[in-house]
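>>> okay, here's the prediction I keep looking at, along with the sequence it came from:
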Amino acid sequence: WSLEEAKGFLEKVLPYVDIAFLGKLDMTNILKYKDNDLDFEDSLKDLYKELFKNYPNIKYVACTKRSVHSINENSLKGYIFDGKDIYISNEYRFDILDRVGGGDAFTAGILHGVINNMDSKKTVEFGVCASALKHSIRGDINLVDEECVISLIDKGLQNIKR
């Protein structure tokens, strides 16, 4: 798709969306929202507020921010906005065995948190931890269970048991 085709499609489906997964670049490059050149988190919050104004049906919007330290080492931070507040996960630094499926793992983690009525802070933490763990698994399917993700949240990476 061209950016214009993607924009047209998103504008057609967003009125029917409850949970959107859109990052800052999606908002500015595809949807053409104006970036006020603030720091990343303030800019993201402003963009999300504008999205909620245009699409009051949306209940949550989420994304990640990746920092690349080397080809095999990244950090990941998650964000979720509920229409009023933005919640930010801790930043997790990890070695990468396979990056494919990391975004899907984040999305599944956010959906898991919402479906299980986790508060927004725990939901975004769950999503980013699910993604961080997925980076340690070959293939595009996250093979960790809820207990493993919660262990990372509560006890840190050194205490993961599989």
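Right, received. Where do you want to start?
>>> drop to CA atoms for contacts and neighbour counts, all remaining ones
Fine.
>>> pick out the residue nearest the middle of the protein.
Nearest to the mean C-alpha position of the chain, counting by CA atoms, centre = their mean, stands residue 63 at 2.9 Å.
>>> the protein: strands as residue ranges?
Under the criterion DSSP state E, strands of the chain are mapped to 19-21, 60-70, 73-81, 86-88, 92-95.
>>> tell me which of the ones you listed lies nearest to residue 158.
For residue 158, the closest of the strands of the chain is strand 92-95, at 11.2 Å, according to CA to CA.
>>> ok, structure two:
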Amino acid sequence: MKEKFVGFGELLVRLAPAGYLRFPQASDFTVNYTGAEGNMAVALAYMGIPSTLVTKLPDNDIGHCAEQKLAQYKVDVSNIIWGGDRIGIYYLERGASQRPSKIIYDRKGSAIAEADPSEYDWDSILQDAGWFHFTGITAGISPRAAQACQDAAAAAHRLGVKVSCDLNYRKKLWTPEEAQAVMRPMMKNVDVLFANEEDSEKVLGTSARDSDIIGGKLSVEGYTELASRLTETFGFESVAISLRESVSASVNNWSGLLYSGDRAWTSPTYCINLVDRVGGGDSFASGLIYARLKGWDSQKCIDYAVAASCLKQTMEFDFNLSKPEEVINLMVGDGSGRVQR
């Protein structure tokens, strides 16, 4: 399989008060650039996989700052389309202990949301790709973006490029009914599905039994059955589910499940003292894609994905800046956090 990764999605500005300040306490904000598919492109490029992000950005200083942030981590930016009026923004207030984090979106009318689907030449973009990825976030920002996702996945499928989708349900973007109407028809072109504890219920109308997300109760057997039903219904090659047990906003138990070939593989569980959990699902998906591109067996794939995403959640901002050797060190049992000299 060709190793090149292509992601399609929105790049946003992230604005956050310092530390754990609440919005009313903030007098300034830290600026960073992010977005689900962009996070994945950076993570994979940092691990040595040729990666590109397809998006549309306004041709102004802020748009070019976002471009430069990707290029800083050796993501190919040659497929960025320039135009439109604005870049999307999200504001993050980080939670702690029993106070949850809060995100406010300001992305309506962004360049990618308003882009004409015909602006993307998918046959050209995907000609040397081995893997194409999109998310439910991108499909949810506008009907035009949803159509572009549909076109891209269909083109990738036709060209023999592996296609993955992270359902990534966001209730501030659309309702479950709207999400299902758009996303279910797209699944015919998806090979590998990524989901978390509640995505499949909101986006595909199928839930896991014996699990209580709010109460922190997750049933591995229930998610195995869910993955089996999803595979039977939509014909996925694999289903990967990240499993988060929220002890509090500061401490999470983190694990994952990979279902493929009528069998489930589960990872070890990590207890994480969170630094920044935003982007955890993106790092899980990029970790699994890295392992699949390397041709590893299913157990090693899910172990790598979970270890990679564990490390990401100990880092500030949304990008997972972990090298493969760091992830493998954690996989084989070095989770002590001792200083490396």
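Sure, I can see it. Please read these numbers as outputs of a predicted model, since none were measured by experiment.
>>> can you calculate the TM-score here?
Once superposed, the chains reach a TM-score of 0.90 (TM-score structural alignment, normalised by the length of the first structure), with 161 aligned residues with a CA RMSD of 2.0 Å.
>>> wait, what's in contact with the alignment partner in the second structure of the residue nearest to the centre of the first structure?
Using TM-score structural alignment as the criterion, the counterpart of residue 63 of the first structure in the second structure is residue 241. Residue 241 of the second structure makes contact with 194-197, 223, 256-258, according to CA atoms under 8 Å, 6 or more residues apart in numbering.
>>> at 10 Å instead, please
166, 193-200, 223-224, 226-227, 255-259, 266, 281, 284-285, 302 (CA atoms under 10 Å, 6 or more residues apart in numbering).
>>> what do you get for residue 157 of the second structure?
132, 151, 163, 188-191.
>>> filter those residues down to the buried ones.
132, 151, 163, 189-191 (16 or more other CA atoms under 10 Å).
>>> for these, which two are the farthest from each other?
151 and 191 (15.4 Å).
>>> thinking again about what came up before, for residue 180 of the second structure, see how far away the match of residue 63 of the first structure is.
18 Å (CA to CA, to the nearest Å).
>>> before we move on, what about residue 143 of the second structure?
13 Å.
>>> neighbour count winner among the two?
With neighbours defined as other CA atoms under 10 Å, residue 143 of the second structure and residue 180 compare such that residue 180 has more, 18 against 15.
>>> check contacts around the counterpart of that one in the first structure.
Under the alignment (TM-score structural alignment), residue 180 of the second structure pairs with residue 7 in the first structure. Contact partners of residue 7 of the first structure, counting by CA under 10 Å, 6+ apart, are 1, 26-27, 29-32.
>>> try it again at 7 Å.
Residues in contact with residue 7 of the first structure, defined by CA atoms under 7 Å, 6 or more residues apart in numbering, are 30-31.
>>> verify the stated contact: residue 104 of the second structure with residue 93.
No. Assessed by CA atoms under 7 Å, residue 104 of the second structure is found out of contact with residue 93, at 8.7 Å.
>>> of those two, which one has the most company?
More neighbours surround residue 93 than the other of residue 104 of the second structure and residue 93, with 20 against 12 (other CA under 10 Å).
>>> what lines up against residue 94 of the first structure once you look at the second structure?
Match for residue 94 of the first structure (TM-score structural alignment): residue 272.
>>> burial measure for its match, as a count.
18.
>>> could you do residue 4 of the first structure as well?
13.
>>> quick check: closest non-adjacent residue to it.
Distance criterion CA to CA, 6 or more residues apart in numbering; nearest residue to residue 4 of the first structure, sequence neighbours excluded, is residue 30 at 7.1 Å.
>>> residues touching that neighbour, list them.
3, 6-7.
>>> buried members of the contacts of residue 241 of the second structure into ChimeraX, please.
With 16+ other CA under 10 Å as the burial test, the buried ones among those are selected in ChimeraX as follows:
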select :166,193,194,195,196,197,198,199,200,223,224,226,227,255,256,257,258,259,266,281,284,285,302
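>>> contact partners for the match of residue 94 of the first structure?
Applying CA under 7 Å, 6+ apart, the residues contacting residue 272 of the second structure are 251-253, 310.
>>> same question, residue 204 of the second structure
180, 184.
>>> and it? What does it align with in the first structure?
So, by TM-score structural alignment, residue 204 of the second structure is matched to residue 31.
>>> can you give me the distance of its match to residue 69 of the first structure?
29 Å.
>>> the equivalent of residue 334 of the second structure over in the first structure: neighbour count?
Aligning on TM-score structural alignment places residue 334 of the second structure opposite residue 156 in the first structure. For residue 156 of the first structure, the count of nearby residues is 13 (other CA under 10 Å).
>>> distance check, residue 156 of the first structure against residue 103 of the first structure.
21 Å.
>>> try residue 44 of the first structure
Taking CA to CA, one finds residue 44 of the first structure at 18 Å from residue 103 of the first structure.
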